[in-house]
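Trainee: Got a predicted structure here, sequence first:
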Amino acid sequence: MKQKIYSFIGMCILFAIFLFPTGVFAEKMVVIDPGHGGQFTGTCGYTKESGKDLCERDVNLSVGLKLREALKSSGIKVFMTRETDVGFASNSSDDLKARTNLSNGFVKGNNDNSIFISVHHNASPTSPYVKGYETYYYDFNNLDPMYPYDPLQVKYLNDSKRFAETIHPTVRNALGLIDRKIHNDQSFYVIRNAQMPSVLVELGYMTNREEESRIKTADYQQKAAQALANSIISYFKVFEVYQNETKKATFKTKNEAVNFAQTLNGSVRVFDKDAQQDVWENSNFEVYHKSMGILKSFANEQEAIAFAAGYANTRVIEKANGETIWANFFSQKYDVQDQAGNSTTFFDLNKAISFAQTKQVSRVVRADSNDIIWTSFPNEQITRVIQTNRLNGATRYSTSVSISKMLHPNGFAENTEKTAILTTGVEPADALSAGPLSAIYGQAPILLNNSSSLLPEIKDELKRLGAAKVIIIGGPVAISPNVENAIHSLGIQTERISGQTRVETNLRIVEKLDSVEGVFVASARSFPDALASAPIAAANNWAIVLTEQNNISAEALNYLKGKKTVILGGSNVVSDSIQKQIVQQNGTENVVRLAGADRYETLASLLWHFKDQMKSDTINIATGANFPDALTAASLSIQNKAPLILLGNGLYKNIESFLFQYTEENLIKQVNVIGGPVAVPDSLESMIVNKAK
């Protein structure tokens, strides 16, 4: 297990470094370098009278700090080479190397979306009358062999030039200084070795009495900082055109960029540098990894397939219709047969049907079973039919009743536990914890109720079931004594499982579970990541332990000891420190974190991880937007081990990838839809059924 975890991480890093296009992980960054520092004072001005006088190192730092403050709400991540009066080495040469290495380290891996600005104030060794503002950028065409440059700086010549041209007029006008122009004929170490677009600014002459008197003031420094901040923000407000991942041009407006992009061949995209996202592309085909999502886009089919073929667990999707045209982790299970005996296979059912409809007479069959899915042959019947059941009611409470009726259509059998579980329909924590309880009480239905009174539909269902006992989850705030008394009046026994907090209630629940196969660790405050774990836990004898983000109780840790553990969600819901505690106790080989960018990506990770434990001819689907429908469905999976598929506005690609492989390995006969058409629209139901055929 340990080796598998590290292999997966390594694969993620490989894809992140080599496969994802520019901008996928991009973030706007700026490195502010207040020049000099420590023993390297820079010029101390024409009016210096003592060693305590203000020097260039001091005003450079003051402007740099004010610049950072001015960028605080800009959405640009700011780094500073120094925040105090310090140097980096004992000699000037090593000092420059050290601050440049530090700067390059800040932006490593995100160089294209980062910029470097070195803040200085000037001096004239020959005349106190020289004054004004200058901007410098490095142009390797003016190479001095004595001063070699970093090879990566060459890539950014045009960007450095644009940065300088953006800064120069803005700062000069804000400070009211004489224009001493933009220069590209100097080989200053920091700008020729910065691995990003870079400029060096000289904000006036400290050897000029009038300018120095202004430079020392907070007002001047603030104006300089604000002008630099405005320029940095403006620098990012452009649109870049990439052809085959090589930047071809930069434009001020999206329309200009798109118009130019449309003249190019190959794979072309327009990147909004300010928003840090692509806003236009001509790619017609996308390569997806089954669990890591999109890898790359292509203009033509052959290039996309050739790229995808170089990696395991990939498929190619035609963007125009979302249909899969090639894959290497599931087969072409749809066979189009015409009356001449010709046969053509497809990965995607919609693609197969579209092709079949171009034939005068044809049929689409499932290759592994020969079931007919679609046909235009006269008098031929469709044999591949999936039963669909919509389990819903007017409210979340009546939906839980619908699920109960499906589980026990004739009420509880005489030789069963005759136990139902009752939990609040307001908070997800108790219902999430209750899922595994259903299994030990003979597939007990999980019914939802409000806190104050026994709902009529719940009362009727308990009577229909012939319940002998109700397990109440939660304290009197969650389910009041009034509800419990109403159940007693029906001649039904009750048992309440509760604690002072949701976490304590959860621990009292897991105490009821017999020797479990493993434990899910989920957030006690944020339900989405853990939604789909309840059916898996219920069907596979796993427990669910809830925890706060940064603190797990000693009792919970003790319960986890020696058990396989799966942490659900990222460190923003269950912290790395908690993971570390569990790993120290259980060993790396027994602990896995399953997480994604959102609840649906986390679900995909969960489904892939437990795919081989979910062998079923049934699929359950529910909305991922709210918890009640999904959590009350946990008991449906106990007998048939059916996976629960959560839907948003559509079907996420990683979940779709799972369905392609899962429905090839398992011949689906039934789809249960949990919730009404508002929660799960008919169109999404049809989509899932088609994927399952």
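Mentor: Right, received. Where do you want to start? Residues are numbered from 1 along each chain as shown.
Trainee: contacts and neighbour counts: CA atoms only from here.
Mentor: Will do.
Trainee: Helices of the stretch 401-550 of the chain, residue ranges please.
Mentor: 428-434, 437-440, 456-465, 481-488, 502-510, 533-540 (DSSP state H, counting those that start in this stretch).
Trainee: Let me know which of those is the nearest to M406.
Mentor: Of all those, it is helix 456-465 that lies closest to M406, at 11.3 Å by CA to CA.
Trainee: and of the helices of the stretch 401-550 of the chain, who's closest to L61?
Mentor: Of all the helices of the stretch 401-550 of the chain, helix 502-510 comes closest under CA to CA, at 49.7 Å.
Trainee: Below is an additional structure, to be compared with the one above:
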Amino acid sequence: PGPVPSPSDETRPSGNVVLERLSGASRVETSVELARADFKVGAETVIVARADVFADSVAGVALADALKAPVLLTQPDQLHPVVADEVKRLQPNGGRVVILGGEVAIEPSVEAALVKLGSKTERVAGVNRAGTAVEAAKMLAGLGKLKQVLVADGADWQSALVAGPAAAEVDGVTLLTNGAAMAPETAAYLKDISVPVTTVGGNARKALPGKRVVDGADPAALSVAVARTFFGRPKAVGFATTAAFADALTGGVHIARKHGPLMLLPASTPESVKGWLNGTPSLERGYVYGGPTRIGDTQVERLTK
């Protein structure tokens, strides 16, 4: 885990775009803040994922969008108290809770704690991260929400999480490779379906040659390439640090609901991102995920100047 972000709810205009910071005292509490921002009167479905590993949660971005559900992060071996409180707020009389990953990812004690709250739990889980993504794809297919597939490196959270909001935007899902090699679970599933497939990032391109490619020289450039490919005239954009995955995961869920792309930023905003921002006049709002230790206030102020 990276440094803990500081709480902040500042909203400041930058150019013609209003920028809002959404964060909590930790990655878990940031996920709760995002749920509160989007689901003020409850949610029929809640998704729970582990806070310390990204892979099982990759498919959760498109799944959360399709199910109109927030994603809450917790420790793998216990239900975090603030998450328990948020589940009770969202579902005071109990409700559906989808757990991402098997019992190794989220231990039975977490599920038992959710059941004690009155939740009706179910798991989306495969034998590994690629298998879990496939199981999410099957659920989306059952909802009529599998019109495209994006394939990203299952060992690289940056490409996988940038792909998440794009997959949601095109009624698709993100499936995973094993680095530059194709994951057997992904390969088998792709043989069974006939929808457009796009690889996101260099390793996915190597693992699945011959498909449409979206790539960039670095995570920020990849973010821009994904935005240009999948988002025509977005009104919103999300920003998360390149330093750690958690803000990009729950931020990806939030910005997918706003029909916008996710931009990954290093400590200094690259010209590729500035160029995209300045060349996208449809933008009205930007959301910065995580506190100033992630993306500093000065960097935020300069984003669209």
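Mentor: Okay, I see it. Quantities reported herein were computed from a predicted structural model and do not represent experimental measurements.
Trainee: Looking at the helices of the stretch 401-550 of structure 1, spot the one closest to M11 of structure 1.
Mentor: helix 533-540 (25.3 Å).
Trainee: how about the closest one, which residues of structure 2 does it hit?
Mentor: Helix 533-540 of structure 1 corresponds to residues 163-170 in structure 2, going by TM-score structural alignment.
Trainee: before we move on, back to that, export the helices of the stretch 401-550 of structure 1 as CSV, with columns for mean neighbour count and distance to S93 of structure 1.
Mentor: Below are the helices of the stretch 401-550 of structure 1 laid out as CSV (neighbours: other CA atoms under 10 Å; distance: least, CA to CA, whole Å):
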stretch, mean neighbour count, distance to S93 of structure 1
helix 428-434, 27, 60
helix 437-440, 22, 69
helix 456-465, 17, 80
helix 481-488, 17, 78
helix 502-510, 22, 59
helix 533-540, 27, 58
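Trainee: Could you export those as TSV, including distance to A524 of structure 1?
Mentor: Formatted as TSV, those follow (distance: least, CA to CA, whole Å):
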stretch	distance to A524 of structure 1
helix 428-434	6
helix 437-440	18
helix 456-465	26
helix 481-488	24
helix 502-510	7
helix 533-540	14
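Trainee: out of these, which comes closest to K161 of structure 1?
Mentor: helix 533-540 (53.8 Å).
Trainee: Run through who's touching the match of helix 533-540 of structure 1.
Mentor: For stretch 163-170 of structure 2, contacts defined as CA atoms under 8 Å, 6 or more residues apart in numbering pick out 58-59, 61-63, 65-66, 147-150, 152, 173-174, 200, 226-227, 230-231, 252-253, 255-256, 259-262.
Trainee: Quick one: map H80 of structure 2 onto structure 1.
Mentor: So H80 of structure 2 corresponds to L455, using TM-score structural alignment.
Trainee: where along structure 2 do the strands fall?
Mentor: 11-14, 17-22, 45-50, 71-74, 96-100, 120-124, 148-153, 172-177, 197-200, 212-214, 236-241, 262-265, 285-289 (DSSP state E).
Trainee: mind checking which of these is nearest G131 of structure 2?
Mentor: Counting by CA to CA, and looking across all of the strands of structure 2, nearest comes strand 172-177 at 8.6 Å.
Trainee: Show me the contact partners of the closest one.
Mentor: 58-59, 62-63, 129-130, 133-134, 136-137, 140, 145-155, 160, 163-164, 167, 182-183, 186, 203-204, 207.
Trainee: Check stretch 514-528 of structure 1 too.
Mentor: 428-429, 502-503, 529-530, 533, 537, 540-549, 560, 563-569, 573-574, 599, 624, 627.
Trainee: again with stretch 87-99 of structure 2
Mentor: By CA under 8 Å, 6+ apart, the list of residues contacting stretch 87-99 of structure 2 reads 39, 41-49, 106, 114, 117-124.
Trainee: Appreciated, that's everything.
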